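In: Predicted model and sequence below, questions to follow.
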Amino acid sequence: MRNIAVFCGSSNGASGKYREGAIKLGKELAGRGITLVYGGASVGLMGVVADAVLEGGGRVIGVIPKMLEEREISHPNLTDLIVVDSMHERKAKMAELADGFIALPGGPGTLEEFIEIFTWAQLGLHQKPFGLLNINHYYDPLVTFFNHMTEQQFLQEKYRSMVLMESIPKVLIEQFYTYEPPAIKTYINENQI
């Protein structure tokens, strides 16, 4: 595991626990020699996790759309900053660079990035591990909804189980090393073959 992409908020959130969790994740990545790939900003949890990796002597690659870089929120001290033309290109570049994905607490953008990675995994577009760092029970409602999708037969259990979730960075990252993706989703009924 060389690079892990982290999706997270451009604000710090209501609880100091979110900031603490971002710092712990950054220290864990740096301590393991794992490069952080993230959205390139200096604000919110994005800036916190990047600073923690850098302070731990680790490498950080930021991927930021030109429109956001021009608003002067890009982090000035990264190992590498890749400027792209759009949000779509940002996600594609982060996915290309990453060997796994973690979502810290965040808003709609964080959720959208995580759900896209989940969908791509379900379709077999990648076989990389991905998980939620469930700081302060932030993602409990989302996991409840994933379980509801499964109960209502819109999400198969084998795909539901792809979503790793822990509250401790070290434990989540350890799960990445043993992750085994399920078979690729198909809509063909075996009885029809």
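Out: Structure received.

In: Please make it C-alpha for all contacts and neighbour counts, starting now.
Out: Fine.

In: report the longest helix in the protein, please.
Out: Across the chain, the longest stretch assigned as helix under DSSP state H is helix 16-32.

In: That one: what's the following helix or strand?
Out: strand 35-38 (DSSP states H and E).

In: which helices and strands does whichever helix or strand comes after that next one pack with?
Out: The helix or strand immediately downstream of strand 35-38 is helix 44-55, counting by DSSP H and E. Packing partners of helix 44-55 (3 or more Cα pairs under 8 Å, 6 or more residues apart in numbering; DSSP states H and E): helix 16-32, strand 35-38, strand 60-65.

In: Other residues contacting the longest one?
Out: Defining contact as Cα atoms under 8 Å, 6 or more residues apart in numbering, one finds that helix 16-32 is touched by 12, 35-36, 45, 48-54, 56-59, 104-105, 135-136, 169-170.

In: wait, residue 41 sits on residue 70?
Out: No - with contacts defined as Cα atoms under 8 Å, residue 41 does not count as touching residue 70, sitting 11.4 Å away.

In: any idea how far the closest residue to residue 167 other than its chain neighbours is from residue 121?
Out: Distance criterion Cα to Cα, 6 or more residues apart in numbering; nearest residue to residue 167, sequence neighbours excluded, is residue 134 at 4.6 Å. Look at residue 134 and residue 121: by Cα to Cα, to the nearest Å, they are 20 Å apart.

In: which residues of this protein fall in strands?
Out: Residue ranges of the strands in the chain, as given by DSSP state E, are 3-7, 35-38, 60-65, 80-84, 100-103, 130-133, 163-166.

In: Comparison target, given below:
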Amino acid sequence: MTAGPMNAVCVFCGSSPGADPAYEAAAQATGRAIAERGLALVYGGAKVGLMGQVADAALAAGGEVFGVLPRGLAAKELAHTGLTRLEVVDSMHERKARMADLSDGFLSLPGGIGTLEEVFEVWTWGQLGFHAKPVGFVNVAGFYDPLRAFLNHMTGQAFLKPMHRDMAIFADTPQDALDAFAAYQPPAVDKWMEREQL
């Protein structure tokens, strides 16, 4: 399986702004970088926190922004009403599946457990060979350093193969992450198939 053309990038990120102003600046830079490359932004559809910042920045730079929001969150008036398109779906499961279908790569900014849950799910799908799309983390102000160390620990303990660990791209800037996405080559073998078995 090979990676296809890059037309849209999904961004997972916090629904709060976080404690460090660098996080909001990085969200804005990510939205701009995606739009300036002629890519569409796909995200969770909310107007709050880093989610709203990344969407607003992409829109301000002339980009297309597609949001996918569960009905329960839309009812709480969290929906961003200025998007190119906002889809309201029935469940979180539907939301994540729709975002994955619309996207050619997945980029995580700082966030909480929802952000981690989303990125780990799509990374797992890639590990299993269900897609060949890149997955990455913008490591703003060292936010993802502990996660990177833990992934290396998992690899050292033989719970994660080095080739699957290497699927996760860590970059200091959204521009570097998008450059790595453009050059991404998925592993040649899936989670259980060893090269000698091919």
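Out: Received, thanks. It should be emphasised that the depicted structure is a prediction, and the values quoted were computed from it without experimental measurement.

In: about what we covered before: the residue nearest to residue 167 of structure 1 matches what in structure 2?
Out: Counting by TM-score structural alignment, residue 134 of structure 1 lines up with residue 139 in structure 2.

In: thinking again about what came up before, of the contacts of helix 16-32 of structure 1, buried ones?
Out: For the contacts of helix 16-32 of structure 1, a burial check counting by 16 or more other Cα atoms under 10 Å picks out 12, 35-36, 45, 48-54, 56, 58-59, 104-105, 135, 169.

In: on that earlier part again, which residue numbers in structure 2 does the longest helix of structure 1 align to?
Out: Under the criterion TM-score structural alignment, helix 16-32 of structure 1 matches residues 21-37.

In: What of stretch 164-180 of structure 1?
Out: Using TM-score structural alignment, the partner range for stretch 164-180 of structure 1 is residues 169-185.

In: Now that stretch: buried residues?
Out: Across stretch 169-185 of structure 2, burial judged by 16+ other Cα under 10 Å covers 169-175, 177-178, 180-181, 184-185.

In: Make CSV from the residues you listed and add distance to residue 80 of structure 2 to it.
Out: Output for these, formatted as CSV (distance: Cα to Cα, whole Å):
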residue, distance to residue 80 of structure 2
169, 29
170, 28
171, 28
172, 28
173, 25
174, 22
175, 25
177, 26
178, 25
180, 29
181, 27
184, 31
185, 34
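
In: still on that earlier bit, how about TSV for the strands of structure 1, with distance to residue 93 of structure 1 added?
Out: Below are those laid out as TSV (distance: least, Cα to Cα, whole Å):
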stretch	distance to residue 93 of structure 1
strand 3-7	10
strand 35-38	10
strand 60-65	7
strand 80-84	9
strand 100-103	13
strand 130-133	16
strand 163-166	21
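
In: picking that back up, give me the neighbour count for the match of residue 134 of structure 1.
Out: If you count neighbours by other Cα atoms under 10 Å, residue 139 of structure 2 ends up with 23.

In: wait, isn't it in contact with residue 175?
Out: No - the criterion here is Cα under 8 Å, and residue 139 of structure 2 misses it with residue 175 at 11.9 Å.

In: before we move on, the earlier item: winner for burial among the helices and strands packed on helix 44-55 of structure 1?
Out: Most buried of the helices and strands packed on helix 44-55 of structure 1, by mean neighbour count (mean count of other Cα atoms under 10 Å): strand 35-38, with a mean of 26.

In: which helices and strands does it pack with?
Out: Secondary-structure packing of strand 35-38 of structure 1 (3+ Cα pairs under 8 Å, 6+ apart): strand 3-7, helix 16-32, helix 44-55, strand 60-65, helix 87-97.

In: could the ones you listed go into a markdown table alongside distance to residue 156 of structure 1?
Out: Formatted as a markdown table, these follow (distance: least, Cα to Cα, whole Å):
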| stretch | distance to residue 156 of structure 1 |
| --- | --- |
| strand 3-7 | 25 |
| helix 16-32 | 30 |
| helix 44-55 | 32 |
| strand 60-65 | 33 |
| helix 87-97 | 24 |
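
In: Roughly how far does whichever residue in structure 2 pairs up with residue 151 of structure 1 sit from residue 137 of structure 2?
Out: Matched to structure 2 by TM-score structural alignment, residue 151 of structure 1 sits across from residue 156. Residue 156 of structure 2 sits at a distance of 21 Å from residue 137 of structure 2 (criterion: Cα to Cα).

In: Neighbour count for the two, which is higher?
Out: residue 137 (24 against 12).
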